[in-house]
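K.L.:
Build me a model from this:
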Amino acid sequence: MSECVIHPRADGPDEATLSRLDPLPTSALSDSMRRLPGAPGVLPLFSGCRLVGPALAVRTRPGDNLVVHKAVDLARPGEVLVIDAGGDTARAIVGDLLCRYAASRGLAGIVLDGAARDVVELHELGLPVFARAVSHLGPYKNGPGEIGGSVSIAGMTVRSGDVVVGDADGVIAVPAARADAIATAAEELLRAEAAAVDAIDRGTWDRSWIDASLTITRIDDEES
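P.N.:
Next up, the predicted model:
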């Protein structure tokens, strides 16, 4: 028997906050969080992946998914399973059967610092899966692990209840306590970007900030 540590439940933001975050791209959210590290290298397993939902954090021994199975049993509909598998890519932690069961329980998706498999089947299933790699090798089922609490995904801290957002650019965790403020900042950023796009199309985009930010030294041809 292996130990499975289960932390107290952490509630995420309310539905109104989730609805605000739902359409926002990870790039805008990242910029609104002072471009702090997200989870580089953890990418969508197939095209069209998009997920938004509160995290249920899982820590498992690399190459082992026993506790991941238990986490799916405990997860609530709409949650995102965020799995710290130590970044090991030798053995797939999730595949068709586990993800199919997760989808049947209403999970919003899976984010995995490790490998997945059955890419074709998962694409057909449509459950968003973000992983570091693909491997045909299956996992062990020995444990131990933890459910709830916090994990590190490719250097990004994710606490259960944080809002996980994933799209074609990758995945980011929005701290639950700051979710509304970050959503507001991202919305403002998108409005500014829309104005910049309009200015580019009209040929009036102000580029003076570039020279204002640089001290330019020009080298004469004779000196070079």
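
K.L.:
Every contact and neighbour count from this point should use C-alpha atoms.
P.N.:
Will do.

K.L.:
Distance from stretch 167-177 to the middle of the chain?
P.N.:
With Cα atoms, centre = their mean, to the nearest Å as the basis, stretch 167-177 stands 5 Å off its chain's centre.

K.L.:
ok, now stretch 114-123?
P.N.:
17 Å.

K.L.:
Need the residues that contact it.
P.N.:
Residues outside stretch 114-123 that contact it (Cα atoms under 8 Å, 6 or more residues apart in numbering): 45-46, 62, 84-96, 99, 129, 131-137.

K.L.:
what ranges do the helices span in the chain?
P.N.:
Secondary structure of the chain (DSSP state H): helices at 15-21, 26-32, 66-74, 96-104, 119-125, 179-202, 208-212.

K.L.:
next up, for comparison:
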Amino acid sequence: MRPVKSVIYKRIPRPDPALIERASQFGVADLHEGLGAVAGRMCLMTPKMQARQEGRRLIGPAITAWNYPGDNLAIHCALEVAQAGDVLVLTNGGGHQGALWGDVACGFAKKQGLAGAVVEGAARDIDAIRELDFPVWSTAISVEHPEKRGPAAVNVPLTVDGVIVEPGDIICADTDGVLVIPQALLRHAVEGAEKRAATEVGIRKRIAAGERPFDIFGFRTAVVEMGIEIKDSTWRDDR
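P.N.:
From the prediction side, this is the model:
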């Protein structure tokens, strides 16, 4: 087995700011659907990744930090290279041992103008973080003491909550979840989200005019084609 190499890369590939601005007009659901069925699923973190404040959103390029289990030296290294608008993406493999994120780091990140933090592992000081009003998502909450010994790696490709995250990938998060958009797919995701949003405007108008979703989406035809029986009775009548 090769030993873990500790390394800090100070720079990341930067995405097009104009595309990020367009993407910021949409939530995770629209961008997820905009990516398509396959890429959308591959880029979506699991429901374990929970928002620690209600109603907060973020979007920005990823600064990645790999932490040894029980240790959070890498997050402090990441804070040294992150720029305003960046999103810290932190992992220790997902274990609860050694809180990766707390209010002190959170306060500094807010002062530096970072967009937020996505943590595969434990966050703590949740009440204080909520008072700071800094967007944080994590897979766990635990106060367990973290060491600061390393090893550590910053701005290297990681797997975070089942999703590959490369430095500079676009992180989108809201109450619905966390989505990782590779730079190569950002334009595709944005254009797909814009098309979906325009379609939904039309659907809402049709519903307001009296149409039913069952007909708008063609479900009535699908039910007939699948041979699903519709009975004007209760299930008790068939006992």
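
K.L.:
and the residue positioned nearest the centre of structure 2, how far is that from residue 109 of structure 2?
P.N.:
With the centre of structure 2 defined as its mean C-alpha position, the nearest residue by Cα atoms, centre = their mean is residue 178, 1.5 Å away. Counting by Cα to Cα, to the nearest Å, the gap between residue 178 of structure 2 and residue 109 of structure 2 amounts to 19 Å.

K.L.:
same check, this time on residue 19 of structure 2
P.N.:
Using Cα to Cα, one gets 24 Å for the distance from residue 19 of structure 2 to residue 109 of structure 2.

K.L.:
same question, residue 160 of structure 2
P.N.:
If you measure residue 160 of structure 2 against residue 109 of structure 2 using Cα to Cα, the figure is 20 Å.

K.L.:
same deal with residue 146 of structure 2?
P.N.:
Computed as Cα to Cα, the residue 146 of structure 2 to residue 109 of structure 2 distance reads 18 Å.

K.L.:
same question, residue 223 of structure 2
P.N.:
With distances taken as Cα to Cα, residue 223 of structure 2 is found 52 Å from residue 109 of structure 2.

K.L.:
who has more neighbours, these two?
P.N.:
Higher neighbour count among residue 223 of structure 2 and residue 109: residue 109, with 23 against 13, using other Cα atoms under 10 Å.

K.L.:
show me the contacts for the more buried one.
P.N.:
With contacts taken as Cα under 8 Å, 6+ apart, residue 109 of structure 2 has the following neighbours: 79, 116.

K.L.:
what residue of structure 1 matches up with it?
P.N.:
Matched across to structure 1, residue 109 of structure 2 falls on residue 102, judged by TM-score structural alignment.

K.L.:
Okay, that match and residue 70 of structure 1: tell me how far apart.
P.N.:
11 Å.

K.L.:
Residue 93 of structure 1 too?
P.N.:
Plainly put, residue 93 of structure 1 is 13 Å away from residue 70 of structure 1 if you go by Cα to Cα.

K.L.:
Please apply the same query to residue 101 of structure 1.
P.N.:
Distance of residue 101 of structure 1 to residue 70 of structure 1, given as Cα to Cα: 12 Å.

K.L.:
just residue 165 of structure 1 next, same as before
P.N.:
As judged by Cα to Cα, residue 165 of structure 1 and residue 70 of structure 1 stand 23 Å apart.

K.L.:
So those two - more neighbours on which side?
P.N.:
Relative neighbour count places residue 165 above the other of residue 165 of structure 1 and residue 70, with 26 against 15, counting by other Cα under 10 Å.

K.L.:
Tell me who's in contact with the counterpart of residue 71 of structure 2 in structure 1.
P.N.:
Under the alignment (TM-score structural alignment), residue 71 of structure 2 maps onto residue 64 of structure 1. Residues in contact with residue 64 of structure 1, defined by Cα under 8 Å, 6+ apart, are 85, 93, 139-143.

K.L.:
got the contact list for the aligned partner of residue 19 of structure 2 in structure 1?
P.N.:
Matched across to structure 1, residue 19 of structure 2 falls on residue 17, judged by TM-score structural alignment. Each residue near residue 17 of structure 1 by Cα under 8 Å, 6+ apart is listed here: 179-180, 183.

K.L.:
What lines up with residue 87 of structure 1 in structure 2?
P.N.:
For residue 87 of structure 1, the aligned residue in structure 2 is residue 94 (criterion: TM-score structural alignment).

K.L.:
Find me whatever residue is spatially closest to that match, sequence neighbours aside.
P.N.:
The shortest distance from residue 94 of structure 2 to any non-neighbouring residue, by Cα to Cα, 6 or more residues apart in numbering, is to residue 121 (4.4 Å).

K.L.:
Nice, that's everything, thank you.
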